[in-house]
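Asker: My questions concern the predicted model and sequence given below.
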Amino acid sequence: MRPVIPYVIGALLFGAGVYGVLRRRNAVLVLMAVELMLNAVNLILVTADTTVRAALPHGGQVFALFVIVLAAAEVGVGLAIVLQLYRLRASVAVDTVRLDAAPASELDEPRVTTS
């Protein structure tokens, strides 16, 4: 098999992931798009490992394993953040989240300062 085919498929998958990150409004779908990009990188790493064996034996497969572990950690942390966001705002829409504002509970209470 020619190594060009997996490289092109990996590039297309990565492009679809970038499009998903830039265009999606739902945080869960953004996480899925990031996973798609990581899987595209895994495909390219394994393809590079099979085509170029002189530098490191099985180096691409080891890096792909590290990317899989990183993706699992990213899913755990990302879904925890999405669940907390849903509990606070009752929405997981990315474009409605203000990152510079305090939570609603802190805005309702007046601040008392003592001198």
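Answerer: Received, thanks.
Asker: all contacts plus neighbour counts: C-alpha atoms, from now on.
Answerer: Noted.
Asker: Please enumerate the helices of the protein.
Answerer: 4-23, 27-51, 59-89, 104-108 (DSSP state H).
Asker: okay, pairing it with this:
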Amino acid sequence: MVPLWWYIVLGVALFVIGAAGVLLRRNILVVLMSLELLLNSVNVNFIAFGHYYDDYRGQIFAIFVIAITAAEVAVALGILVALARNKSTLKVDEVSMMKG
């Protein structure tokens, strides 16, 4: 049996990689993938703690997070396709189209 702290270390590592990608990268696609890593690291911890405590609430909550993430990705990719058609760039610094 794998100890709980291995899952916590995996979740922390994924979270740090995702946070570094969000803060350091300038390509919008890489930022979105880094956000996915952040959410998946939280899901790993939800499922690990749910299994450790023999409770299904962590797994159910992880499924809800996955569903919300799928909806977020669908909307974000639609916006990116429209942005790529109009601006021909996906750099975060060069996009000012959505400023009010």
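Answerer: Happy to help now that I have it. Here the structure is a predicted model, which is why all the values come from computation and not from measurement.
Asker: Let me know which of the helices of the first structure is tucked in deepest.
Answerer: Highest mean neighbour count of these: helix 27-51, a mean of 20 (counted as mean count of other Cα atoms under 10 Å).
Asker: so where is that one in the second structure?
Answerer: Under TM-score structural alignment, the match for helix 27-51 of the first structure in the second structure covers residues 28-52.
Asker: Ok, stretch 60-71 of the first structure next?
Answerer: Taking TM-score structural alignment, stretch 60-71 of the first structure hits residues 58-69 over in the second structure.
Asker: ok, average deviation of that stretch from the first structure?
Answerer: Following the fit onto the first structure, the mean deviation recorded for stretch 58-69 of the second structure is 0.5 Å by mean Cα distance after the TM-score superposition for the first structure.
Asker: how about residue 19 of the second structure, what's its match in the first structure?
Answerer: By TM-score structural alignment, residue 19 of the second structure lines up with residue 18.
Asker: center of the second structure, which residue is that?
Answerer: residue 36 (1.8 Å; Cα atoms, centre = their mean).
Asker: residues in contact with that one?
Answerer: 18, 69 (Cα atoms under 8 Å, 6 or more residues apart in numbering).
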